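>>> Just need the structure, nothing else, for what follows:
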Amino acid sequence: MNTLPITSSLFRWPARLALLLLVAALSGCAAFAPPRPFTTEAEALAARGEPTARWPNEDGSTVLEFATQPYGTTCLMVEVDATGVVLRQWDALAAENLARVKVGMTQDEVRRLLGQYRSIQRFANSGEEVWDWNVPKDYYDVVALRFNVHFVDSKVVRTSQSYEYPRDRWMFGVGVGRGSPYWGMGWGHRWGYPWGGYPYWHPWWGW
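Here you go, the predicted structure:
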């Protein structure tokens, strides 16, 4: 009888497909792993290209800024001495660095602290000028999380956060096994990307 082999193969291919998807997802995570520490300015430039800004310090050292706005969520800062040796490096958009923005800071101070912003909005009624940055999301079901710095007369008056939620999107998932429960990964897309939106992963479960 050929019934058993056919049935067995019928339910074997979804498991194989799920395994391939898992391997692909893990490979993607590895590709976006945090950068290894650089030891020289030449290494940083070879890996990242030209910096978006160079910030000189009074002691002769320089901070190289590698911003990823408007779509990225990191801003690598690499401090080098006069000979090009790396002294330290950090992510300017990490939570602990965002917390360093204080009321009364100037726009130049904020620009140097956080790196290149994503966009600027001006509000006539409040007199505010708001700079925003894409930062790492703290919820999986949002498209983007933005850190906002509000200025009045070029001085910080407050900070805030805003979320962009998915609107028009399609979802795709693969069920594994027979019956329930099932699980999978969905790929959501806001129409208009890369000009008007962002791609995002969305896990889903069901019974």
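>>> When you work out contacts or count neighbours from here on, use the C-alpha atoms and nothing else.
Noted.
>>> can you map out the helices along this protein?
Under the criterion DSSP state H, the chain contains helices at 3-31, 41-48, 95-98, 107-114.
>>> Identify whichever of those lies nearest to residue 87.
When the helices of the chain are compared by CA to CA, helix 41-48 sits nearest residue 87, at 9.9 Å.
>>> What lies in contact with the closest one?
Surrounding helix 41-48, the residues in contact under the criterion CA atoms under 8 Å, 6 or more residues apart in numbering are 38, 51, 66, 78, 80, 84-86.
>>> Here is the second sequence; please produce its structure so I can put it next to the first one:
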Amino acid sequence: MRTSWRVIAVLVLALSGGCATFPVPRHVATEAEALAVFGQPVERWSNGDGTTTLEYSTQPMGETALMITVDGTGTVLRQEDALSEANLARVERGMTQEQVSRLLGRHRSVERFVLSGEEVWDWNIRNDGPGVATRFNVHFIDGKVVRTSRSFVYPHDGVVLSDVYPHYPAYAPYPNRGARFPYRWEGWAWYRR
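Got it, this is the predicted structure:
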């Protein structure tokens, strides 16, 4: 009985997660249609060529940043997810913070590291790792990009349960190192001992 309630809870959470992310965005033809469908953007970027980019970022909880570029007449020229893998790869060493903001949209959070002199901005992106979330990090020194990285978020108990196998974070004791593994396998899921 306990297992069925867990399955139901997971399904409810998965289906109700739409408030933080956009579904596959509907393509729009005009700025007026974009405003009607998506609402007011979190940012309007004026481009040097007379076009405007409307930013619809779902940070800090979502994983998308929809960018819609319109011309002077309000016609949509381009619509893309700024947090796609191709766009993340466009972040280069030496870019300014404004250039990164225009490229990726609003960031999730900022961390400052005094000893290294780094300021790190991060974005939630689609999870491609062993944790429960993946973050794309851009490291700045003196307002310029010095490097990028990814980090994985693990739950507070340290083990991510999946259908295939548990993932162990680096700080957790491994079963083969003398520590008792705190989970047991019961059919198709891991449970705490």
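>>> hang on, the earlier thing: I'd like to know which of the contacts of helix 41-48 of the first structure are buried.
With burial judged by 16 or more other CA atoms under 10 Å, the buried subset of those is 38, 51, 66, 78, 80, 85-86.
>>> So which of the helices of the first structure is nearest residue 204 of the first structure?
Of all the helices of the first structure, the one in closest proximity to residue 204 of the first structure, counting by CA to CA, is helix 3-31 (14.1 Å).
>>> which residue in the second structure lines up with residue 118 of the first structure?
Residue correspondence, TM-score structural alignment: residue 118 of the first structure in this structure matches residue 108 in the second structure.
>>> so that match sits right up against residue 122, yeah?
Yes: using CA atoms under 8 Å, residue 108 of the second structure and residue 122 qualify as a contacting pair, with a distance of 5.6 Å.
>>> highest average neighbour count across the helices of the first structure?
Looking across the helices of the first structure with neighbours counted as mean count of other CA atoms under 10 Å, the highest average goes to helix 107-114: a mean of 16.
>>> what's the mean deviation for that one versus the second structure?
When the second structure is superposed, helix 107-114 of the first structure averages 0.5 Å from its matched positions, counting by mean CA distance after the TM-score superposition for the first structure.
>>> Centroid-nearest residue for the first structure?
residue 73 (3.0 Å; CA atoms, centre = their mean).
>>> Next, count neighbours for residue 155 of the first structure.
Burial of residue 155 of the first structure is recorded as 20 neighbouring residues (other CA atoms under 10 Å).
>>> Map it onto the second structure.
In the second structure, residue 155 of the first structure lines up with residue 144, judged by TM-score structural alignment.
>>> so what's its match up against?
For residue 144 of the second structure, the residues meeting the contact criterion (CA under 8 Å, 6+ apart) are 93-97.
>>> List the buried residues of stretch 185-193 of the second structure.
Judged by neighbour count using 16+ other CA under 10 Å, the buried positions of stretch 185-193 of the second structure are residue 190.
>>> can you redo the contacts of helix 41-48 of the first structure as JSON lines with distance to residue 189 of the first structure?
Output for the contacts of helix 41-48 of the first structure, formatted as JSON lines (distance: CA to CA, whole Å):
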{"residue": "38", "distance to residue 189 of the first structure": "35"}
{"residue": "51", "distance to residue 189 of the first structure": "30"}
{"residue": "66", "distance to residue 189 of the first structure": "27"}
{"residue": "78", "distance to residue 189 of the first structure": "34"}
{"residue": "80", "distance to residue 189 of the first structure": "40"}
{"residue": "84", "distance to residue 189 of the first structure": "42"}
{"residue": "85", "distance to residue 189 of the first structure": "42"}
{"residue": "86", "distance to residue 189 of the first structure": "39"}
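>>> Relative to residue 66 of the first structure, how far out is the counterpart of residue 37 of the second structure in the first structure?
In the first structure, residue 37 of the second structure lines up with residue 47, judged by TM-score structural alignment. Residue 47 of the first structure is 11 Å from residue 66 of the first structure, where distance means CA to CA, to the nearest Å.
>>> related to what we said a few turns ago, right, and the helices of the first structure - which one's nearest residue 186 of the first structure?
Nearest to residue 186 of the first structure among these is helix 3-31 (11.2 Å), distances taken as CA to CA.
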